[in-house]
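Undergrad: Please find the sequence and the predicted model below.
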Amino acid sequence: MPYALHEGRVIFFAHVPKAGGSSVEDHMAARFGPLGLLDRGWMQGWIDGRWRDGGLAVSPQHLAAADLRGLLPRTPDAAFAVVRDPVARIVSEYRFQARASRPLSRPRLARLGFDVWLRATLAAARRDPRVFDNHIRPQSDIVPEGARVFRLEDGLDAVAEWLDQVAGPPPQGQTPGGRIGHALRSTGAPIRPGRAELALIARFYARDYARFGYPPPDLDAAPARTQGGLAPRPGWRARLWRGAGAAARPVAPLLGPGVAAAWRRGRI
């Protein structure tokens, strides 16, 4: 949950993972200088053994609103957040984990297919909401009441303009407002979650849909089964992963407790 100190004022950013937060942090750092509650090396440290130290099991930039007590220098003068459609956000997270190089258990779980990954991951998040550094956590848990809310789908330039309104004119040489570069792009085959997967997403993120005004997914227009996803290299390995995914689908929720436990030990 990064914050900037500017001319005696505390400007607080509730960083929702997979909603353009790193781009906003870069802009804030360029505008205001080093940010508090930001550690981009946290994940690597967690995998390398920081999990043994205990603590919140979450990076400082991804804390939930309830975890902030005592961590800010004082009550923020301004607070804001960027949110994202829950379906797009969870699909983006799936792609993110599929590309992970460490630990190997992440891309391996993703290779079982989006439907298996989703069921296992949501079950893990029910067991421990902090799993995957709060990347799965509902946005409503992260965005404090009273914060100004922007939507990633509307672009991030409005965030830069709002920051100028809150903080006053930028220093000489900086363009007011400016642009916060973040492209809503993805690589690989498109993913269209199936009807059952959309229903799971709608239930898990029901508070996000209600609070942030996103329309719930249209189940009638959804395919019967998830379409697209990872495109493994042709050959026996691809056939093996497809077979493993089909076998795991009925029991995927049972993987959740193991995924949550592996997260707490830096193994996934």
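TA: Perfect, I can see it now.

Undergrad: contacts, neighbours, all on C-alpha from now
TA: Fine.

Undergrad: Distance from stretch 9-20 to the middle of the chain?
TA: Centroid separation for stretch 9-20 versus its chain: 12 Å, with CA atoms, centre = their mean, to the nearest Å.

Undergrad: Likewise for stretch 194-209?
TA: The chain centre lies 16 Å from the centre of stretch 194-209; the measure is CA atoms, centre = their mean.

Undergrad: cool, and stretch 204-219?
TA: Counting by CA atoms, centre = their mean, stretch 204-219 is centred 16 Å from the centre of its parent chain.

Undergrad: ditto for stretch 46-55
TA: Distance, centroid of stretch 46-55 to centroid of chain: 20 Å (CA atoms, centre = their mean).

Undergrad: try this one next to it:
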Amino acid sequence: MPIFKIGKKIFYFAHVPKCGGSNVEVALMNSGVKLSFIDRQYWKKAPDKWGRSSPQHILSKQFYYLFDDKLFDEIFCVVRDPVNRFLSAYNHNRKRIGRNVSFDKFIKSIEKRKDYHSLKYDNHFVPASRIVPNNSKIFYLEDGLDSISYWLKEITDTDIDLSFDNRNTRDYNVHKSKKKINVFFKKIFFPQSPTLSDIGESEINRIKSLYQEDYERFDFQR
């Protein structure tokens, strides 16, 4: 959840994992904005990590413990449909999950845990409603990240280029390769992740049940 300043305004970006947050951070840095409370090398620092999650992925209850929200002029976030976010997070963490753990088995493991494996996967599977502070301005990934650019321009008169494609919207299959031999070995040694069209209605409904609070708070259609 990076903190940054543009002009006289102090911003808090509630980074919900797998909702385009890294793209927002890169765009800000490319525009010369300095970010604080962020660790983009978090996974590489064990056992010297600052905490049990990266600073940019802290929960809202931790945010309120650490900060007075009146410190910030603007608090904002990007959210997305929970099913698509779950698939993206599953793809991102596939090697950590283990290639022998089926999609169904992993969903079951989430269903059994109230913490959504928060510590193990850096809050990637925690509902967005537990990450986003109550008074946040909400943007939706489905609407494109350009809406953030327009908003920042309006309130700070600063141009932040967020027009590039969001990598979180790609298909969640084994990486494509021009060489058939590479495709063969990747299919054997690298775990594959499903796309939305690969999973059944029952699995989709189970994911929706897990993220009921997100559907209610952010008014996603179920």
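TA: Great, that's in hand. No experiment lies behind these values; they were computed from the predicted model shown.

Undergrad: And the counterpart of Gln165 of structure 1 in structure 2, how close does it get to Leu28 of structure 2?
TA: For Gln165 of structure 1, the aligned residue in structure 2 is Glu154 (criterion: TM-score structural alignment). According to CA to CA, to the nearest Å, Glu154 of structure 2 and Leu28 of structure 2 sit 16 Å apart.

Undergrad: Report the spatially nearest residue to Asp161 of structure 2, omitting neighbours in sequence.
TA: With CA to CA, 6 or more residues apart in numbering as the criterion, Asp161 of structure 2 has its nearest non-adjacent residue at 6.1 Å, and that residue is Ala27.

Undergrad: what's the helix or strand for the one you found?
TA: If you go by DSSP states H and E, Ala27 of structure 2 is part of helix 21-30.

Undergrad: Give me the contacts around that helix.
TA: The contact list for helix 21-30 of structure 2, computed with CA atoms under 8 Å, 6 or more residues apart in numbering, reads Pro2, His15, Lys34, Leu35, Val78, Leu145, Ile160, Asp161, Leu162, Asn166.

Undergrad: dump the residue contacts of the second one.
TA: Listed by CA under 8 Å, 6+ apart, the contact partners of His15 of structure 2 are Met1, Pro2, Gly21, Gln56, His57, Cys77, Val78, Ile131, Val132.

Undergrad: And for the fifth one, the neighbour number?
TA: Which is His57 of structure 2. By the criterion of other CA atoms under 10 Å, His57 of structure 2 has 26 neighbours.

Undergrad: Tabulate the contacts of His15 of structure 2 (CSV), appending distance to Phe220 of structure 2 and secondary structure.
TA: Listed next are the contacts of His15 of structure 2 as CSV, based on distance: CA to CA, whole Å; DSSP: H, G, I helix; E, B strand; the rest coil:
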residue, distance to Phe220 of structure 2, secondary structure
Met1, 23, coil
Pro2, 25, coil
Gly21, 19, helix
Gln56, 24, helix
His57, 22, helix
Cys77, 15, strand
Val78, 13, strand
Ile131, 17, coil
Val132, 15, coil
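
Undergrad: what's the matching residue for Pro82 of structure 2 over in structure 1?
TA: In structure 1, Pro82 of structure 2 lands on Pro86 (TM-score structural alignment).

Undergrad: Which residue is the nearest non-sequential neighbour of that match?
TA: With sequence-adjacent residues excluded and distances taken as CA to CA, 6+ apart, Pro86 of structure 1 is closest to Tyr205, at 6.8 Å.

Undergrad: what residue of structure 2 takes the place of that neighbour?
TA: Counting by TM-score structural alignment, Tyr205 of structure 1 corresponds to Tyr211 in structure 2.

Undergrad: burial count for that match?
TA: Neighbours of Tyr211 of structure 2 using other CA under 10 Å come to 20.

Undergrad: Over to Leu38 of structure 1?
TA: By other CA under 10 Å, 16 other residues sit near Leu38 of structure 1.

Undergrad: so how far is Ala110 of structure 1 from the residue nearest to it when sequence neighbours are not counted?
TA: Excluding the flanking residues, the one nearest Leu38 of structure 1 by CA to CA, 6+ apart is Gln61, at 5.0 Å. Using CA to CA, one obtains 25 Å as the distance from Gln61 of structure 1 to Ala110 of structure 1.

Undergrad: Repeat that for Ile47 of structure 1.
TA: Distance from Ile47 of structure 1 to Ala110 of structure 1, by CA to CA: 18 Å.

Undergrad: Over to Leu200 of structure 1?
TA: 17 Å.

Undergrad: These two - which one has more neighbours?
TA: Applying other CA under 10 Å to Leu200 of structure 1 and Ala110 shows that Ala110 carries more neighbours, namely 25 against 14.

Undergrad: still on that earlier bit, which one of the contacts of His15 of structure 2 is nearest to Lys120 of structure 2?
TA: His57 (12.6 Å; CA to CA).

Undergrad: could the contacts of His15 of structure 2 go into CSV alongside distance to Ser202 of structure 2?
TA: Formatted as CSV, these follow (distance: CA to CA, whole Å):
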residue, distance to Ser202 of structure 2
Met1, 33
Pro2, 36
Gly21, 29
Gln56, 33
His57, 29
Cys77, 30
Val78, 27
Ile131, 27
Val132, 28
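
Undergrad: Let's see if you can find the most crowded of those.
TA: Comparing these by number of neighbours (other CA under 10 Å), Met1 comes first, having 29 neighbours.

Undergrad: Identify the residues contacting the residue sitting furthest away from the middle of structure 2.
TA: Distance from the centre of structure 2 peaks at Ile181, with 32.7 Å (CA atoms, centre = their mean). Ile181 of structure 2 makes contact with no residue, according to CA under 8 Å, 6+ apart.

Undergrad: Tell me the residue in structure 2 aligned with the residue nearest to Leu38 of structure 1.
TA: Checking with TM-score structural alignment, Gln61 of structure 1 has Gln56 as its match.

Undergrad: Its match contacts Leu35, correct?
TA: No: taking CA atoms under 8 Å as the definition, Gln56 of structure 2 is not a contact partner of Leu35, at 10.4 Å.

Undergrad: which residue in structure 1 lines up with Val183 of structure 2?
TA: Per TM-score structural alignment, there is no equivalent position to Val183 of structure 2 in structure 1.

Undergrad: Surely Val183 of structure 2 is within a helix?
TA: Yes: assessed with DSSP: H, G, I helix; E, B strand; the rest coil, Val183 of structure 2 lies in a helix.

Undergrad: Since that was my last question, I'll sign off now.
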